[in-house]
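Visitor: Sequence and predicted model, in that order:
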Amino acid sequence: MTFSIAAHQDGRFGIAAASSSPAVAARVVHLRDSVGAVASQNVTDPRLGPVLLDGLASGSSPEAAIAAVLANEPNAAYRQLTVVDASGAAATFSGHLTLGVHGEATGPHCAAAGNMLSRPDIPEILCGAFTSAGGQLEERLFTALSAGLAAGGEAGPVYSAGLSTVSGIGWRDTDLRVDWQESPIGELGRLLEVWLPQRDDYVQRGLEPAASPGYGVPGDDR
């Protein structure tokens, strides 16, 4: 029910995901400053994301972090995982009970996976699009997600999408979600166009409120 890509760029981490089920990003996306990006999907157990990030934080490689989690996961056959660490190394796992047509792929600084897909190479398309795209991390993630959709995406329609990033400041500097909509990836792109020019202003408002720019809305008298 999901296709997603996790990636690293210039010390930042991000994930973009889409699904036929509602609120996909609420369950799938796991990010940690200076540590990595993890997607936990298929028959999703969100608890696996923080455990995988803990493994990366302790010095494990993505492959070793996945192996350690699976060794203690009684329902491993149902899980699909992607992991990218601070060096850009990546690893994936799909249990043998992953739903429908499924696949996974890794590329430079990225990993992708999907289930109930229209074709098994959708994750390869995601990674290829990310690798060849230019721009900021958010833009490259959105390009990858759009390429996956254009190539067929899920076997059925998608209704939710999300894109989140962390940049070492202590919170997600981009965290956009479309939780139920007929064209969620297109709507996500529209939100991204609105958000990106303002992102750094909102970061400054958090870190240096006295020096931050005004909001430019009624009631803001700065």
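Guide: Yep, that arrived. These figures come from a predicted structure and were not determined experimentally.

Visitor: from here on, contacts and neighbour counts on C-alpha atoms
Guide: OK.

Visitor: for this structure, what spans make up the helices?
Guide: 24-28, 48-57, 62-71, 122-132, 137-150, 184-207 (DSSP state H).

Visitor: gap between the longest one and the chain center?
Guide: Taking the mean of its C-alpha atoms, helix 184-207 sits 16 Å from the chain's own mean (Cα atoms, centre = their mean, to the nearest Å).

Visitor: Ok, the shortest one next?
Guide: Once both centres are worked out by Cα atoms, centre = their mean, helix 24-28 turns out to sit 9 Å from its chain's centre.

Visitor: What is it packed up against?
Guide: Under the contact definition 3 or more Cα pairs under 8 Å, 6 or more residues apart in numbering; DSSP states H and E, helix 24-28 sits against strand 12-19, strand 36-42, strand 160-166.

Visitor: what about residue 80, how many neighbours?
Guide: A count of nearby residues for residue 80, using other Cα atoms under 10 Å, gives 28.

Visitor: one more structure, for comparison:
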Amino acid sequence: MRPRALHRRVTTRLAGVGTLCPFAGEHGAVATQSLVNIELGRKGVEYLADGLAVEDALEALLNADDGAENRQLHGVDADGSFVFSGEECKPWFGGHDGSDAVAGHYTVAGNLLTGEEVIEAVADAYEEHAPQRGAESQAGTEGARESVPPADGEPTDPDGDGAAPLPDRLVEALAAGHKAGGDKREELTVQSAALVVEDTEERAFGRAYTDLRVDATETPIADLRATYELAVEGHADAMAKYEAWRMKGERATGVRTRKHRNERSE
């Protein structure tokens, strides 16, 4: 079974994090952090596409990596998740495996953080706006924020499960971690953030707001949210114009067909 969507989101006090950390494909998503090795992300997604489980794929990569103790590597697929932090990562570092939570399979990891509360805040915010599974999960729906509607004709809550759109939930999770302290290197003012969602559902048009980056800014979360909301608005406008053109074309075709039939009958 393929998941409906796979995702990575990330922010740091360095420029261009979106080019280094998040990787997603049809069968899973992987993030490489701390002392970044982009080949771990690329090969991780390839291994998942070859049919390996996420735990087997990422453990195999770490076993072959001489710098594993300086890495953070985590990922998800349709059936599970995996989180690893090497002992030589810079404190505070750590991760969270949310596979048993109501939000399904997800992971959070970070290094050079102000403390564990950052990871906890990200996980809590993500779960708060996640799809609800059963009556025992309904308590979290009252706190769900009003979210930006998806741009391809879907309602804000497309599945009727109390969930905000996935990209929206990811931005909110990053914002919660940032508010809780985030990256402790306050002397580094240039920051970046990125959002990647791999949608496995078939669509007539790809959604233009699921692969976004803010590469250099002093306000990464606010800028990523603004970029996302503007991209949603632009995608909605484009789809509305396309639908109007399509309907106009169908009406014109109908008129020509009727005229042709009338001419033949005469």
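Guide: Looks like it came in fine. Bear in mind the structure is a predicted one, so any value in this text is a computation, not a measurement.

Visitor: circling back to that earlier point, would you turn the helices and strands packed on helix 24-28 of the first structure into TSV with distance to residue 200 of the first structure?
Guide: Below are those laid out as TSV (distance: least, Cα to Cα, whole Å):
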stretch	distance to residue 200 of the first structure
strand 12-19	14
strand 36-42	21
strand 160-166	12
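
Visitor: and of these, who's closest to residue 55 of the first structure?
Guide: When these are compared for distance to residue 55 of the first structure using Cα to Cα, the nearest one is strand 36-42, at 10.1 Å.

Visitor: can you tell me what part of the first structure stretch 55-74 of the second structure aligns to?
Guide: Counting by TM-score structural alignment, stretch 55-74 of the second structure pairs with residues 63-82 of the first structure.

Visitor: residues of the matching stretch that come out buried?
Guide: 63, 65, 66, 69, 70, 76, 78, 79, 80, 81, 82 (16 or more other Cα atoms under 10 Å).

Visitor: Check what contacts it and list those residues.
Guide: Residues outside stretch 63-82 of the first structure that contact it (Cα atoms under 8 Å, 6 or more residues apart in numbering) are 6, 38-45, 48, 51-52, 55-56, 83, 90-99, 111-113.

Visitor: Likewise for stretch 90-106 of the first structure?
Guide: Where contact means Cα under 8 Å, 6+ apart, the residues beyond stretch 90-106 of the first structure that reach it are 1, 42-43, 62-63, 66, 76-84, 107-124, 127.

Visitor: In ChimeraX, how would I select the buried members of those?
Guide: Buried subset of the contacts of stretch 90-106 of the first structure, written as a ChimeraX selection, criterion 16+ other Cα under 10 Å:
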select :1,42,43,62,63,66,76,78,79,80,81,82,83,84,107,108,109,110,111,112,113,114,115,116,117,118,119,120,121,122,123,124,127
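
Visitor: In strands, which of the contacts of stretch 90-106 of the first structure appear?
Guide: Using DSSP state E, the members of these that fall in strands are 42, 79-84, 107, 110-114.

Visitor: From these, pick the one nearest residue 185 of the first structure.
Guide: residue 114 (15.6 Å).

Visitor: Contacts only, for the aligned residue in the second structure for the closest one.
Guide: Matched by TM-score structural alignment, residue 114 of the first structure corresponds to residue 110 in the second structure. Taking Cα under 8 Å, 6+ apart as the criterion, residue 110 of the second structure is in contact with 33, 34, 72, 92, 93, 94, 95, 119.
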